[in-house]
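J.: Quick one, fold the following:
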Amino acid sequence: MSSVNRFIQFNNETINAKRMIQLEQLARALSRTPYLTLTVRKLMEFRPKEGAISISHFWQHRDPEVEQNGQLSDLYLLTAGYWRHFNLSSWNRYKKEVMQFPLKEFAMQLALSAEEFRLSNLIRQERPGTDKAFSVREDVYTTYHEQQMNVNLNKGFISDSLFNYLYLSLRKGSQTVIINDDIPGYFQRILSKWQFIYDAKSTADCCKICLDILYSLEEELTKDLTHTFLTIHENLLLLAYEAKAQHQIDQQNSDEQPIQDSIEEMFRAWHRESEKQAGPHMEFDLTKGNKGNTDNGRFEEGDDANEIQSEGVGSSHSNKKSKQDAQMNGKSEKKSTKHSGERFGDEHQFVTIEEKRIVPKEFSSLKNNILTIRAEQKPYVKAFTKEMRKRIDQKMENKRSNLTKGRLTPNLTSLLTEQRPKPFYKKNNPSLPLDAVFGLLVDSSASMIDKMDETKKAVLLFHDVLRDLGIRHDIVSYYEDAYEASEHEQPNSFLFCHQVEDGIKDHAAEILSLEAHEDNRDGLAIRWMAERLHKRPEKNKFLLLFSDGEPSAYGYAANGIVDTAEAVIESEKKGIHILHLYLSTAQPVEEQLQLFKMMFGPRTATARNVDEFTTQTLRLLRRMLFLIVK
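T.: Now for the predicted structure:
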């Protein structure tokens, strides 16, 4: 899980998790689509299979205000523009027409440039608050296309320079575009057709104008675009094809079904299909032997009369029969595996969760090691618990005086000296001063191997302090099996060192048996622990996470930071206080501190070396317990 210090800064770049969460929530609100997800890619994209849209990387590494407004303009175009106002049928017809031209890519990107202009004006009219974002967008892209036009002309990329020229003339006006002597004369002749874009009211209008321009360029240009300025059309081809196929199916089922012409409708169609595929029909038993056998590449013809030689069970089957048979044979399963599905978020749909008790190591030196560590930590534990008990006693002894009702004070002189005496008092309610439950998550990824010994000491200190104070708590090690992880299954394990049901039992041996494994999913672990804590009756709930870097697991590297930040926000909405301790063997760099601040906000602390693990653990515990007894 440790952050990798890559050899160039660009490769070590991390996204702003909080900003991405805000943009994703805005995208869902504008599109009215709660399942929509947001990513950053080279250029804007629609990705219906993943239920995702992508804003452009073009805006990063710019002035913060420009970056913010540029990303917003991408989002407005995708969700408030293309989402409902782009016609897939018109696009599909246009695509078929341009296939006969040598300038296919030019034709696609030109039509999308026209649509972007039409949709941005439409959004500005519907939502005046978007005007600033689009103004910034046009200023930045105008400067970009001015530079690119000259570069492309010098390199002989005439189609690219024509695209730049048409973009500029539409945004700046044909009279303000600086004309270079090297620009071919037919550039200006094309403008007479291109200017009709100002009057375009639909996708069909834009496509018709672009088609007229292509016919005019037949004898002038033969080489297609060299650069890619827009990539939305790559998945729009897929969407247009799906729209046609779906329309044909609907016509067969019902003559009254309308064709799905918008991107919004097609995304929902994809989403419905994915929901169907995840349903219970995927649970199956193979009980008929009507398929032929194979032996060394030779196939035997299938026959219904063949005997069953083996029986298979679908991966999502509960397999209750196998468990019952195991119990009848005198065997009991020591672990339980659960399928995550949509329970812990889209990033963990194919995760399988295994919950089990950690098996303590049976080393002769383990007991001596426990005694040695506890002897070292005893002064800290004793001083800390004494301090906390003193605060609890102060809270219990405090009383409110000068009241009009309650218990009568021994000193009744106020009855004689005051005009309106208040000789009564009340004691504060001393019940359940430490009504709390704790959950400690310990990252057990491979990068923890050089920190595990000191981590065990910090965890044991945590365990001993809470046992002394009589506070219930969970201590759980979590990791993902990287060797078994695949696209359709990612096995994750949660190993209990101590459970809330154990009360104040001593599980030092289990804590000192912790080991480093492979990968980790922090977002999954936080949601899993938050779910356990949320079910508890205690008033105060705390989640403490020990980790040594950023999340890393199968298919999780790209979105792990955002997913973890989302998990933190979701848990805090449930009333669970989260604190994070970054375990490091060296002084953390500014980049790492910013990363953890993005994921955990101000609720993160740093241990600059292994010697600080225990002291930082005490500091976090003090911070948490003060919230209870304040």
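J.: contacts, neighbours, all on C-alpha from now
T.: Will do.
J.: For the stretch 1-150 of the chain, which segments are assigned as strands?
T.: For the stretch 1-150 of the chain, applying DSSP state E, counting those that start in this stretch gives strands covering 37-41, 45-47, 52-56.
J.: Show me what the first one is packed up against.
T.: Packed against strand 37-41, as judged by 3 or more CA pairs under 8 Å, 6 or more residues apart in numbering; DSSP states H and E, are the following elements: helix 17-31, strand 52-56.
J.: Tell me which of those lies nearest to residue 515.
T.: For residue 515, the closest of those is helix 17-31, at 29.9 Å, according to CA to CA.
J.: Tell me which residues are up against that closest one.
T.: Here helix 17-31 makes contact (CA atoms under 8 Å, 6 or more residues apart in numbering) with 34-39, 72, 75, 79-80, 83, 264, 561-562, 565-566, 598-599.
J.: Among these, which are located in helices?
T.: 72, 75, 83, 264, 561-562, 565-566, 598-599 (DSSP state H).
J.: ok, those vs residue 324, which is closest?
T.: Taking CA to CA as the measure, residue 324 lies nearest residue 566 of those, at 39.4 Å.
J.: where's the nearest residue to the closest one once chain neighbours are set aside relative to residue 419, distance?
T.: With sequence-adjacent residues excluded and distances taken as CA to CA, 6 or more residues apart in numbering, residue 566 is closest to residue 21, at 7.1 Å. According to CA to CA, to the nearest Å, residue 21 and residue 419 sit 62 Å apart.
J.: Also this sequence, please, to line up against the first:
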Amino acid sequence: MYRFIDFNDEKADTFLLLELSDLAKTLAKSALYETEFRVHSYLSTRDRKVFVSHFWNHRPEGIKKSGMKSDVYLRAFGNRSFTDFQAVDAFRDIMVTFPVPRFAGQLLMLAEDLRVEELCKKERPGMGNEFGVRRKMYTEYFNSQLIVNLEKNFFADALFNLVYLFLNSGSPVLTTPSFNQEIDESIPFIRSEIEDLYDANSTKDAADICLRVMERAAPVLKSDMINEYFHLPGREQNFSDDPSFLDLLRKDPLQNDDMAEEKAGGDEHVQEEEMKTWHRETDRPGKSFMQFELDQGTKTDIAGGSEREGEEGDQALAVVQGRSKQTDKKDYSRLELTSPDESEALEGKSKYGRANKNARPVFLKARKPDKEAMAVYGKLEKDVRFYHKKLKNIIERIMEKKETDPRTHLQMGRLGKNLLSFFTDEHPKLFYKKSYPGKEIDASFILLVDCSASMIDKMEETKRGVILFHETLKSVAVPHEVIGFWENANEAAADDQPNYFFQAIPFSKSLQQLSGPEIMELDAMEDNRDGYAIRIAAERLLDRTEKQKFLIVFSDGEPAAYDYDNGIVDTHEAVMEVRKKGIEVFNIFLSNSGLEFEQRRVFENIYGNRSIIAPYVDELPDVLFPLLKKLLRQSINL
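T.: From the prediction side, this is the model:
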């Protein structure tokens, strides 16, 4: 059914989203960073995500792409490299004391974005074009917002718009509109403070300047900002799960706090490690401090901090002579350790995609069909018999032609009897070869049927399409498999998501004369995790020895499953991965109520130009006939 009004029905452009994700991974130098769309753009180091703003939606394609790239540049490269989040947190603690904290927070974000932008362009001049588009669009936007906010008497919002224009105006002379007498008198002082942002060399410098601006602006603003133009992320978003060297050092106090009575003699041998504890289990200071217990200990007056660098004369175990020299690579305090999750991702251990790390397959086999199932199957098979017989005849004629067609007029082979062309043609072809027997179709198919709940009104027509495939492939001896897939929503949990694969027709039975009625067991069930199902089916195809492999996905909508919000992107990634392995992937989109533009766009984004649209499900046989004909002809060895 067509929807009259779509509420929050934005569809992700998967190609663009994947491009932005790859860009974020490259700039952040981490395979774990992902890109998502949000109302505002910001960086979350805790979740390892770069959020791209919806501000760029519904703009010309060139502007939209450049603007979104500029968001990724600012967050994945700029904020990660040049923003001091401790200074941001310190400013956050102070800004709550102002009567207009929203104005203060957005002012810092604006100042930091402009500072970081200049650093990004200095480090990577190639980013300049995207940032140029960004400034132009924001300047136009804030010009219009300034007029709107002044008309509504939103003076805090209008002043923020004016601040942006002060910092980004291409003209040295900017006409300042009138607010009220109090604000108008303060604007020259605010502008003089703002211009100091051009000289800010750090986040702390920008924060200090913003505080001075707030001292001027806060007294004249009677209310805070209504709109949010730049987002100040919460303190927790800046916490990273990656442990640093300092995180490994002990910081908790000992259980006891006492001093040893006996003083050190000065000839004790202190190990060159940071083990600043001495134990009450030892009665007196000895000549070796190798024994240690980190839970409790007694402090002594033996001085620490006397470490020295290694020398060539040092020995290991008095046997191996070491060779060392001074190096400047000493400071490990800022070295970030690779987390186990990141190591796993980099090593490619996420076999079925990160979104499916907790999914597991459960394979089900078909029961022996009863008389009722066989009767219904016979009726549906009769409906598509015309199509599969026609296909069979076409394929048989093609294969027969390959077998009987003579091969004459060749450059090499056996010399023919007609030598006239030797005298008449500039490049005569006088040879021929004997005919050779045609080859069988060297291909295998898997038909993957979406058994989600939304298929309940389309399953009967889908079965007709599947029967057409099955009967045609069986008639020309092409091995195939029919699998229905779904995820059980009631059983799914955060750490376990069982996905069921019902093998209606397995490869082993696909060419048997009586196979087929098992298809009638396909039924609408629960959710659909398409990316995972495609990867599982591809594994089964890769085990086949046929030269060509085809995966046909019958589906009626977008992926939807437990913790699968990024299902469109994951399914697109699965399709791309499988195609790189030599498997042709096609999608058959089913509908009972016509096709909306957004639905068409989603499936084209996922499957590219290999998404076959059946706007009405009763047209399915007419849609499948040319596809199956094309694939079978392609599979006949020439």
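J.: For residue 21 and residue 419 of the first structure, indicate the residue with more neighbours.
T.: Using other CA atoms under 10 Å, the more surrounded residue of residue 21 of the first structure and residue 419 is residue 21, with 18 against 8.
J.: Now render the helices and strands packed on strand 37-41 of the first structure as a markdown table, adding distance to residue 212 of the first structure.
T.: Shown next, in a markdown table, are these (distance: least, CA to CA, whole Å):
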| stretch | distance to residue 212 of the first structure |
| --- | --- |
| helix 17-31 | 33 |
| strand 52-56 | 30 |
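J.: and among the ones you listed, the most buried is which?
T.: Most buried of these by mean neighbour count (mean count of other CA atoms under 10 Å) is strand 52-56; its value is a mean of 20.
J.: Which stretches in the stretch 101-250 of the first structure count as helices?
T.: Taking DSSP state H, counting those that start in this stretch as the test, the helices found in the stretch 101-250 of the first structure are 104-126, 131-155, 158-172, 186-194, 203-216, 232-253.
J.: neighbours of the counterpart of residue 116 of the first structure in the second structure, just the number please.
T.: Counting by TM-score structural alignment, residue 116 of the first structure lines up with residue 113 in the second structure. When neighbours are defined as other CA under 10 Å, residue 113 of the second structure has 19 of them.
J.: correct me, but residue 105 of the first structure touches residue 226?
T.: No. Taking contacts as CA atoms under 8 Å, residue 105 of the first structure lies outside contact range of residue 226: 9.0 Å.
J.: more neighbours, the two?
T.: Set side by side, residue 105 of the first structure and residue 226 give different neighbour counts by other CA under 10 Å, the larger being at residue 105 (19 against 13).
J.: Trace the more buried one over to the second structure, please.
T.: Checking TM-score structural alignment: residue 105 of the first structure goes with residue 102.
J.: contacting residues for its match?
T.: Counted by CA under 8 Å, 6+ apart, residue 102 of the second structure has contacts 224-225.
J.: Next one: it relative to residue 224 of the second structure, how far apart?
T.: 6 Å.
J.: Can you tell me, leaving aside adjacent residues, what's nearest to residue 4 of the first structure?
T.: residue 12 (7.4 Å).
J.: What's the local residue count around the one you found?
T.: 12.
J.: residues in contact with it?
T.: For residue 12 of the first structure, the contacting residues are 4-6, by CA under 8 Å, 6+ apart.
J.: Residue 245 of the second structure too?
T.: Shown in contact with residue 245 of the second structure (CA under 8 Å, 6+ apart): 332-337.
J.: And the ones in helices among the contacts of helix 17-31 of the first structure, which is closest to residue 180 of the first structure?
T.: Set against residue 180 of the first structure, the nearest of these by CA to CA is residue 72 (33.6 Å).
J.: so what corresponds to the closest one in the second structure?
T.: Using TM-score structural alignment, residue 72 of the first structure sits opposite residue 69 in the second structure.
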